[in-house]
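>>> Okay, predicted coordinates and the sequence, questions at the end:
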Amino acid sequence: MSRRRALAACAALCLSASSAYGCSGDADLAPLEDAAAADDGATPNPSNTADANADADADASASADANANADANANADASADAGPLDPTYVHYDINHVLSTGQSNCVANKGDNAQIVLSTAQPYDNVMFDVGVMTAAQCNGDGCRQYQTPATFSPLVEGDKFFAYGVETMSSGLANLVAMQSRDVYLAGRPAGTNSHDVLVSLHGRSGNVYRCLRKGGCPEWWPVAQFNYIWPFDEAMRQVADAMALAAASGKSYVVRAATTIHGESNHYYKEGNVYTYDFPLRGTDGTPNKIASYRDALLEWQADLDAGVKAITGQAIDVPLFYSQISGWNDRAYSRIPQDQLQAHVDAPGKAVLVGPAYMIPFAADCLHFTWEGQRRLGEYFAKAYARVVLAGKAWEPLRPREISLAGNVVTVTYHVPSPPLVLDTARVTDPGHHGFELVDDSGATPAITSVALAGPDAVAITLSAAPAPGAAKRLRYAMRQVTGTCPGPTQGARGNLRDSDDTPSRHGYDLHNWGVQFDLPIP
């Protein structure tokens, strides 16, 4: 079947906000189940996939929940200052960031009122002379041309993946990294080594699910002989080879520092006929049948393939972590399992899969699908904070996430990794969706109501219930996971919560850059 038909739900959403609102009246809060039968790369068959309404509380991510006591995966105190430069840091003249994802990666206007913001380069960050995007002749599915760059140019926005110039998060990321490197990490170093100049290049595709963005692409959907699309992963490797050659020709040292992705909505929306399928399991890119059982597995495979592909070209020893944000932008159903998968990947692969944070505090455009361009630039600065801590400070990045969940009588306590204590319940920047975004679900048939949510110190939240949960009931705590169908995502209507830290990192544009609580769906012991 065609890619466009396979993603009928997402395509319909892209037409108008009103069509997005009418996609589903499903209010079932149970997570989506993994596909019930094997999919070794062929297009899923609706007869062997689970309906979106199926109960999957025993989801695959439960094997390593983020609330494990002591959390052995957190290899650095998230509350520590960013601190000085990593003593093992090695200077390179050009530090490449490979960006991928779907329409919120390549940017989408969302409404006609927006104008490109970043039209001048304040530092020495660069892009290819063909723009931040090397692909051309693109439609809603893929791109048929790779534009070979001839040189580097100052990084600015306005590239035309679509028929109009866009503002991606590239400048927000690179310019805040440059500011922090000069003002904090590299201040006082000799000339020529006192800046961290970033090259950003994009290889995303609007509307693509993971299987099409990963190594090997999705020829089962788009046969090369018929469509002649350039696979996004192949494009990324060409970008690396071209950047390395251009750097060498200009006498500059070069390294790939990181990859980023803004992605997940298409895997949430993936639809076969009238059934939401989740598009997993998939054959691994190494050929192992059913290796990729969830979006969590997809993120780990994505990072591993990007890392290996880069090293095969550059010969570098430096690892290439994958930085990503959670999706907070679905509006057809009340629940999505993608945000929990994104959290689980971070917990399971520390330093490789790096969750920057949620996106519900970022404003959405009038189409209720895409970030505003102010939102793009602000999200880029969130990526910059995480990048600077990992690449410049040499420390682990921890978003504001649970490290332990406990139950005593009728009180659930969540203890958090807090990048910058203390915690704050903020209803000014993000409106209260009810109980500050927390929700208890169980299978007792008489789930106790939440009566209060309060801070319990600089790193904990206490959630008081109307009664103790029934003995033996399977209990789960959710945060920022309930979407009211037919409303816009974002800080006033979407799946959201009010918990943030007190991070006062300066923004280049006056944005507040507090770290907001990640979305989660975790069992209560």
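Structure's in. What do you need? Numbering: from 1, shown residues only.
>>> CA atoms for contacts and neighbours, from now on please.
Will do.
>>> give me every residue that touches Arg378.
By Cα atoms under 8 Å, 6 or more residues apart in numbering, the residues touching Arg378 are Met169, Gly172, Ile362, Tyr511.
>>> what's the neighbour count on the first one?
What it means is Met169. Counted with other Cα atoms under 10 Å, the neighbours of Met169 add up to 29.
>>> Can you verify my assumption that it contacts Arg377?
Yes: using Cα atoms under 8 Å, Met169 is in contact with Arg377, at 5.0 Å.
>>> Rebuild the contacts of Arg378 as JSON lines, extending it with distance to Leu400 and secondary structure.
As requested, the contacts of Arg378 are exported to JSON lines (distance: Cα to Cα, whole Å; DSSP: H, G, I helix; E, B strand; the rest coil):
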{"residue": "Met169", "distance to Leu400": "21", "secondary structure": "coil"}
{"residue": "Gly172", "distance to Leu400": "21", "secondary structure": "helix"}
{"residue": "Ile362", "distance to Leu400": "16", "secondary structure": "coil"}
{"residue": "Tyr511", "distance to Leu400": "18", "secondary structure": "coil"}
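>>> one more structure, for comparison:
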Amino acid sequence: MHRIVIFIVILVLLPTFGFTEEKEKRSEDQSAFKQDIVGLWLMGQSLCEGAESLPIVTSSDSGWGNYQFKRGVRTWLHGNHANQPEDRPEEQFTFVPLTAATYGGLGETIANGLADHLKARLNGTDQSKENAENGAPHFLTTYAGQGGRLIDELSSVDQSNDSRTPANRQHGGHYYQTSLDDARRARAQADSMGKSFSIAALVWMQGEANGGPTGGINPSRWGQELKRPLGQEWYRDRLIHFRKEWSQDLQAITGQTGDIPMFTYQTLGPAGDAQLMAADTDPNITMVGPHYSIPSGVNSRYAGRYGDPIHMSADGERWYGEQVAKVVHRVIQEGEKWQPLRPRKASIAPDRKSVLVDFSVPRPPLVLDELFLPREQYPLGDGFHSLYGFQIRDADKAVIPISSITVESSTVLRIELIAALEKEASFTLSYGLPYAGQIGNITSIRKGPIIADQPTTELLVEGKLDEHMKPLLDEGAFIITNMLGPDSFARVPVRHVNEEEGTTVLRYVDRERRNNLDFAVGQTITTQRPFTYGNLRDSDPEKSIYQFADPEYGTRAGQPYPLWNWCVLFNRFPISE
């Protein structure tokens, strides 16, 4: 019997633009890691603040000797000197051991995964954390943003205090100013201890809030949406400007001479590709990669409810922190010219019955993984509408059925097609869909038990769950839908699965039905993951220092976080002849 929690994030993908692997040499200052206290300055919205990442999994001193302010990792607090950061009490800025903390609906952040993994890497794999605890550097992690914020609400523009911003979205602003004041407080505290201080890296986790309703970018809460590609170009330029200004202002405080590099995740929505564009343009911005492989916040529990699917679980936050740390170390300490796993070229094979896709692969060989994540697939005739996350369309956006996908070489995939592609036609490749496969037809529907005063329903589906569904259950969250038109479209989170005499039983809470629409006997059930995803990853051997810790969902508690690099999400990548 499995307890499962679910929802889905629908992701609007935009074009992935070309890139140059040989980026201009960045001006990183490797001496930043040689200071006594080294800052890791975070900025972003809900995923960066640990929204609904509860219950926390790093509740006590981890023993790696890293710091936070006594005020906490989250230094901007609504109603607590939000618009006057310089007036925050001095005693709140002493250094204390880095841990996660619960603050209302906020929980675990990436801080411990990020700082502790970096400390472990700098001390060498043969060093225990007991030996590292008292040794420099001590990483100080701080975050001064807020969930739901636009890029120019977080920047020095401070749109939150613009009179055109709705009053219920103002909250005092001054996020950028708070981040700078944090640096002043850190330097003053380090000076009082007779310790040196610098900031090694900026971490960016924002972008969803700028997504427009038609797939473009909203620069503000009152202006017009910028259609693509203009919207993406605008966000690219704003992110580059933010990085430069933030670095310069922090350098003026710390006395550093070199640019402070920024590391960004790939956000959901139209800003995700703009972040890639920024990383391709600014040698001091690095794209770490997507986060779709981690467990969603639908697995979180607090205040008698579950988290939103767009957020991360507590394990997800700490896991992604380790992923960021891995890339920060490779770029700053080892000088690697990092590129995430992403396509370089897609071309039609001579027989026109397949497409070859060449990738930039951080740590070859490529792997089509269907053991850790369920195989992404949706049927279309004798083939697939999408497979392993990949989909091909023609110029009229008609889907080209896929028959299979195989790893051709350490950096190349071959996508086999049901029929040969027409000549004198254009085609594009996309990656990232939510479908985890169909599991059968509903044979009967019955009332389930009352749970926490809530009525439930049980769907009986013919046959046992296919073995390829095991990773979905291991992860701990999935959704079911009947994939019908809007008037009959049923979708609901499933929180309990078991088998009865060869039949699969799916139980859901009635109040969670989308638009209160019911399923019906005879309908086919399609499963989905909370995040849009694909199955392509590399073979990165780096080991995590943490393991899955929350045993209340899935089956992975006690297993180490895998630090593979998963392919970035992309759309409309051109396929050449």
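Received, thanks. All values derive from a computational prediction rather than experimental measurement.
>>> What remains of the contacts of Arg378 of the first structure if I keep only buried residues?
Taking 16 or more other Cα atoms under 10 Å as the criterion, what is buried in these is Met169, Gly172, Ile362.
>>> Please pull up the equivalent of Asp512 of the first structure in the second structure.
Under the alignment defined by TM-score structural alignment, Asp512 of the first structure corresponds to Pro562 in the second structure.
>>> Same question for Met361 of the first structure.
By TM-score structural alignment, Met361 of the first structure lines up with Ser293.
>>> give me every residue that touches that match.
Leu373, Tyr533, Trp566.
>>> Does the alignment partner in the first structure of Trp319 of the second structure lie in a helix or a strand, and which?
By TM-score structural alignment, Trp319 of the second structure lines up with Arg378 in the first structure. Assigned by DSSP states H and E, Arg378 of the first structure belongs to helix 373-387.
>>> post-alignment, that helix versus the second structure, mean distance?
For helix 373-387 of the first structure, the mean deviation from the second structure after alignment is 0.6 Å (mean Cα distance after the TM-score superposition for the first structure).
>>> and the spatially closest residue to Lys160 of the first structure that is not a sequence neighbour, which of the three is it?
Among residues not flanking Lys160 of the first structure along the chain, Val166 sits closest, at 6.4 Å (Cα to Cα, 6 or more residues apart in numbering). What DSSP: H, G, I helix; E, B strand; the rest coil gives for Val166 of the first structure is coil.
>>> Could you measure from the residue nearest to the spatial centre of the first structure over to Arg4 of the first structure?
For the first structure, Ser325 is the residue whose C-alpha lies nearest the centre (Cα atoms, centre = their mean; 2.5 Å). To Arg4 of the first structure, Ser325 of the first structure is 25 Å away according to Cα to Cα, to the nearest Å.
>>> can you pull the contacts of Val355 of the second structure?
Contacts for Val355 of the second structure (Cα under 8 Å, 6+ apart) come out as Ala346, Ser347, Ile348, Ala349, Arg414, Ile415, Glu416, Leu417, Ile575.
>>> pretty sure Arg102 of the first structure contacts Leu202?
One thing to correct before we go on: residue 102 of the first structure is Gln, not Arg. No: Gln102 of the first structure is not in contact with Leu202 according to Cα under 8 Å; the separation is 10.4 Å.
>>> Which of those two has more residues huddled nearby?
Each of Gln102 of the first structure and Leu202 has its neighbours counted (other Cα under 10 Å); Leu202 has more, 27 against 23.
>>> Show me what the more buried one aligns to in the second structure.
Checking TM-score structural alignment: Leu202 of the first structure goes with Tyr143.
>>> residue in the second structure matching the residue nearest to the centre of the first structure?
In the second structure, Ser325 of the first structure lands on Tyr265 (TM-score structural alignment).
>>> try Val461 of the first structure
Alignment note (TM-score structural alignment): Val461 of the first structure maps to Leu413 of the second structure.
>>> Doesn't its match belong to a strand?
Yes: checked against three-state DSSP, Leu413 of the second structure lies within a strand.
>>> what about it, distance to Val355 of the second structure?
From Leu413 of the second structure to Val355 of the second structure the distance is 8 Å (Cα to Cα).
>>> now swap in Pro15 of the second structure and tell me
19 Å.
>>> and the aligned partner of Asp279 of the first structure in the second structure, how many residues sit next to it?
In the second structure, Asp279 of the first structure lines up with Asn218, judged by TM-score structural alignment. Asn218 of the second structure is flanked by 23 other residues according to other Cα under 10 Å.
>>> Let me have the buried ones among the contacts of Arg378 of the first structure in CSV, extended by distance to Val97 of the first structure.
Shown next, in CSV, are those (distance: Cα to Cα, whole Å):
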residue, distance to Val97 of the first structure
Met169, 12
Gly172, 13
Ile362, 22
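>>> with these in mind, which one is nearest to Met237 of the first structure?
Met169 (20.8 Å; Cα to Cα).
>>> What residue in the second structure is paired with the closest one?
Per TM-score structural alignment, Met169 of the first structure is aligned with Ile110.
>>> if you skip the residues just before and after it, what's nearest to that match?
Counting by Cα to Cα, 6+ apart, the residue nearest Ile110 of the second structure is Gly321, at 4.2 Å.
>>> Please enumerate the helices of the second structure.
All helices of the second structure, identified by DSSP state H, fall at 46-49, 111-123, 129-132, 151-154, 175-192, 230-254, 271-281, 314-328, 470-475.
>>> got those as JSON lines, with distance to Thr456 of the second structure columns?
What follows is the helices of the second structure, written out as JSON lines (distance: least, Cα to Cα, whole Å):
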{"stretch": "helix 46-49", "distance to Thr456 of the second structure": "31"}
{"stretch": "helix 111-123", "distance to Thr456 of the second structure": "38"}
{"stretch": "helix 129-132", "distance to Thr456 of the second structure": "47"}
{"stretch": "helix 151-154", "distance to Thr456 of the second structure": "42"}
{"stretch": "helix 175-192", "distance to Thr456 of the second structure": "44"}
{"stretch": "helix 230-254", "distance to Thr456 of the second structure": "44"}
{"stretch": "helix 271-281", "distance to Thr456 of the second structure": "38"}
{"stretch": "helix 314-328", "distance to Thr456 of the second structure": "27"}
{"stretch": "helix 470-475", "distance to Thr456 of the second structure": "20"}
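>>> In the first structure, what residue corresponds to Phe427 of the second structure?
So, by TM-score structural alignment, Phe427 of the second structure is matched to Lys475.
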